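Participant: My questions concern the predicted model and sequence given below.
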Amino acid sequence: MSFCLMLRRETIDLHQILFLVFFRTGELLTHQSCECLEEILKGLQFEIIDLQETKLDENGASALLDMILYYESATYLNISSNQNIGGLGWLALSQLIQKSSCLVGLDASNMPLLECPARTLSRALQFSRLTVLHLENCYLTGRPLFTLISLNPALQELYLAGNGLNGSQDSMQLGDLVKYNCSLKLLDLRDNHISDTGTVYKYDSIKNDGNICKLTATVSCCLTFNLMN
């Protein structure tokens, strides 16, 4: 079994830090091969574990995510484009998000996030340490979006591009998200069908909140508000 391991050394404030990046992008990961990875995960902590488009199934995803949690193997996990992780996979991912003491970044883009997994994920996010979350192209609109609006207080960057967000209801929910997540600094809404009214609603929420630094949105063109000043 092959894998790609990248090591990068940097010196910061006279302390040498070893950065490890584990890549399996685009390779097939079966349940059996996931179990074989335990010896690697046991011995090393990775800056990034990249499992993008590895065709994980429900059992493989559940086993691998449980290992990543048990060994605290990563500070950033990319599990995007794995559409078949099923209920067990989403449950294991939610447990990882909620219980990990070192995971601060997650990319779960290009994976349909329906109401049931959205509810499970929402509960986990309330207690997680995540500061960066990518949920792009997840069909996250309507009720699943409503389920997820009570996000965690640590989140600083939220990427929701390409979710088909539209109408005043989605806009109101996003406005509430901005209001009640005081740590949020960046909200990416590119490639959504956001009306002028909806954009104004979110802009007013951001302006009144005073915390968020940047809103990136697409209406008919790419529109960016920089609210640093």
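Facilitator: In hand now; what should we look at? Numbers count the residues shown, from 1 in each chain.

Participant: rest of the way, CA atoms for contacts and neighbours
Facilitator: Will do.

Participant: Could you look up the SS state of the residue nearest to the spatial centre of the chain?
Facilitator: For the chain, the residue nearest the mean C-alpha position is residue 133 (3.0 Å; C-alpha atoms, centre = their mean). At residue 133 the chain is in strand, as set by DSSP: H, G, I helix; E, B strand; the rest coil.

Participant: how close does it get to residue 42?
Facilitator: Using C-alpha to C-alpha, to the nearest Å, residue 133 is found at 25 Å from residue 42.

Participant: Okay, one more to line up with it:
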Amino acid sequence: SNDIGPDGIVALCDALRGNVTLTSLDLGGIRGINRNHVGGRGAEALGNLLATNAVLHSLDVSSNGLGLEGCGLVAAGLQQNHALRRLYLASNNIGPDGCRLLASVVQDCRLELLDLRRNSIGDVGAAHVAAAFKPGTDGGEAIVTLMLEHNEIREAGARALAPTVRTSQSLRHLYLSHNNMGPGLAVVFEALRDNRKLQSLHAVQTGIQEAEAKALAKSLEGGSGLEHLDISRNRMPDSAGVALFKALTHNGRLQHLNAAGCSLGNETATALASMMRYNKDLTSISLKQNLFSGAVGDVILEELKAHPHVRSLDLAYNDIPYLSQTGIHAALA
């Protein structure tokens, strides 16, 4: 965020053409401010740099107002680049057509991380991204981390992404948070049953309700490869929480679960306590800002004492008595 402008970007890219040592270039700005103002001229210079530079592994041009034109210029450079591994394009208003341009060149490069957060790509853009992962597209199958948060993706976009979740052999980390996908998430969660490669899924505030949570529970019970799951800030009934923790009783992979702010009540807390008797792998759990109350804190405490493999259990902002809370903290110490 130095407001170097297009002239500065052009000069910088000219200087880097013959550089064989710099591997990471961060031109990212603060979201919504576009402090480096790369613009069309700067994007053209970056595209030319990508087409010729064989050592740059990471490029961050987040929040630079690239738009569709700038995205196309960067994509053109990517088509001839086999060195870049991480590309951060968050908050550049590239829209669904920008995703189409990127998807067509991702097949030719070796990107491992693609950050498209806050780009208003919608369902159409999500479908374009998913197309890069279709069988036979070697470039898409190099992507390990895909970040699509805050993109106005709805049910249709989630359904378009589900085959990627089901079949990708490269994808390890998927960020879908803050997209109101609703029923489409059930299809994504069902796809997890066939995928043992995906390690982390971030689905904060995505419209998960009872049906979606139960689809997720079936996948967790069926042997999903997930190790980290964040489903916080999704309002779910207790029956959904109970289904999740019953499924986790038989899950031997998940290590970290965040279900904070999900409006879960005492039935879920009781299911959590029961799960701790059997699951030795889930060691970090956040259930803060839920609706637990009364003696359920003592039930959790007794199970925690008997089965001390849980190392982190966050129950803050629940109506659990102080003595139970302090006992839980002491058991975790």
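Facilitator: Structure's in. What do you need? Source: prediction; values computed, not measured.

Participant: Got a TM-score for the two of them?
Facilitator: Overlay of the two chains. TM-score (TM-score structural alignment, normalised by the length of the first structure): 0.81; 217 aligned residues with a C-alpha RMSD of 2.9 Å.

Participant: hang on, the earlier thing: tell me the residue in the second structure aligned with the residue nearest to the centre of the first structure.
Facilitator: Mapped onto the second structure by TM-score structural alignment, residue 133 of the first structure lines up with residue 229.

Participant: surely that match meets residue 258?
Facilitator: Yes. The pair residue 229 of the second structure / residue 258 is scored as a contact, 6.4 Å apart, by C-alpha atoms under 8 Å.

Participant: So residue 202 of the second structure sits against residue 175, correct?
Facilitator: Yes. Contact criterion C-alpha under 8 Å: residue 202 of the second structure and residue 175 qualify, at 4.8 Å.

Participant: any idea where the helices of the first structure begin and end?
Facilitator: 31-36, 38-43, 58-70, 86-99, 115-125, 143-148, 167-180, 196-209 (DSSP state H).

Participant: Between those, which one is closest to residue 12 of the first structure.
Facilitator: When the helices of the first structure are compared by C-alpha to C-alpha, helix 38-43 sits nearest residue 12 of the first structure, at 23.8 Å.

Participant: buried ones in that closest one?
Facilitator: Going by neighbour count (16 or more other C-alpha atoms under 10 Å), the buried part of helix 38-43 of the first structure is residue 41.

Participant: Now do it: distance to the chain's middle.
Facilitator: 24 Å (C-alpha atoms, centre = their mean, to the nearest Å).

Participant: Can you name every helix or strand that it contacts?
Facilitator: helix 58-70 (3 or more C-alpha pairs under 8 Å, 6 or more residues apart in numbering; DSSP states H and E).

Participant: Tell me where the second structure has strands.
Facilitator: Taking DSSP state E, the strands of the second structure run over residues 24-26, 58-60, 86-88, 113-115, 145-147, 173-175, 200-202, 228-230, 256-258, 284-286, 312-314.

Participant: Hmm, residue 39 of the second structure is touching residue 8, no?
Facilitator: No. Between residue 39 of the second structure and residue 8 there is no contact under C-alpha under 8 Å: 11.2 Å.

Participant: who has more neighbours, those two?
Facilitator: Ranked by neighbour count (other C-alpha atoms under 10 Å), residue 39 of the second structure and residue 8 place residue 39 first, with 20 against 15.

Participant: which position in the first structure aligns with that one?
Facilitator: Residue 39 of the second structure maps onto nothing in the first structure, by TM-score structural alignment.

Participant: cool, and residue 272 of the second structure?
Facilitator: Per TM-score structural alignment, residue 272 of the second structure is aligned with residue 174.

Participant: OK, contacts around its match?
Facilitator: 149, 202 (C-alpha atoms under 8 Å, 6 or more residues apart in numbering).

Participant: tally of neighbours for the aligned partner of residue 146 of the second structure in the first structure?
Facilitator: For residue 146 of the second structure, the aligned residue in the first structure is residue 49 (criterion: TM-score structural alignment). For residue 49 of the first structure, the count of nearby residues is 24 (other C-alpha under 10 Å).

Participant: Just to check, residue 49 of the first structure is in contact with residue 80?
Facilitator: No. Using C-alpha under 8 Å, residue 49 of the first structure is not in contact with residue 80; the gap is 11.3 Å.

Participant: Please name the residues that touch the match of residue 133 of the first structure.
Facilitator: With C-alpha under 8 Å, 6+ apart, residue 229 of the second structure has these contacts: 200, 201, 202, 203, 254, 256, 257, 258.

Participant: Now, of these, which are buried?
Facilitator: 200, 201, 202, 203, 254, 256, 257, 258.

Participant: Let me know the closest of those to residue 278 of the second structure.
Facilitator: Of all those, residue 278 of the second structure sits closest to residue 254, with 13.1 Å by C-alpha to C-alpha.

Participant: what does that closest one align to in the first structure?
Facilitator: Per TM-score structural alignment, residue 254 of the second structure is aligned with residue 155.

Participant: Tell me how far its match lies from residue 210 of the first structure.
Facilitator: 16 Å.

Participant: With residue 78 of the first structure instead?
Facilitator: 31 Å.

Participant: out of those two, which sits in the more crowded spot?
Facilitator: The neighbour count for residue 78 of the first structure versus residue 210, taken as other C-alpha under 10 Å, is higher for residue 78 (19 against 16).

Participant: Check whether that one really touches residue 52, as I assumed.
Facilitator: Yes. Applying C-alpha under 8 Å, one finds residue 78 of the first structure in contact with residue 52, separated by 5.9 Å.

Participant: so what's the residue mapped onto residue 159 of the second structure from the first structure closest to, chain neighbours aside?
Facilitator: Structural alignment (TM-score structural alignment) places residue 159 of the second structure against residue 62 in the first structure. Distance criterion C-alpha to C-alpha, 6 or more residues apart in numbering; nearest residue to residue 62 of the first structure, sequence neighbours excluded, is residue 89 at 4.7 Å.
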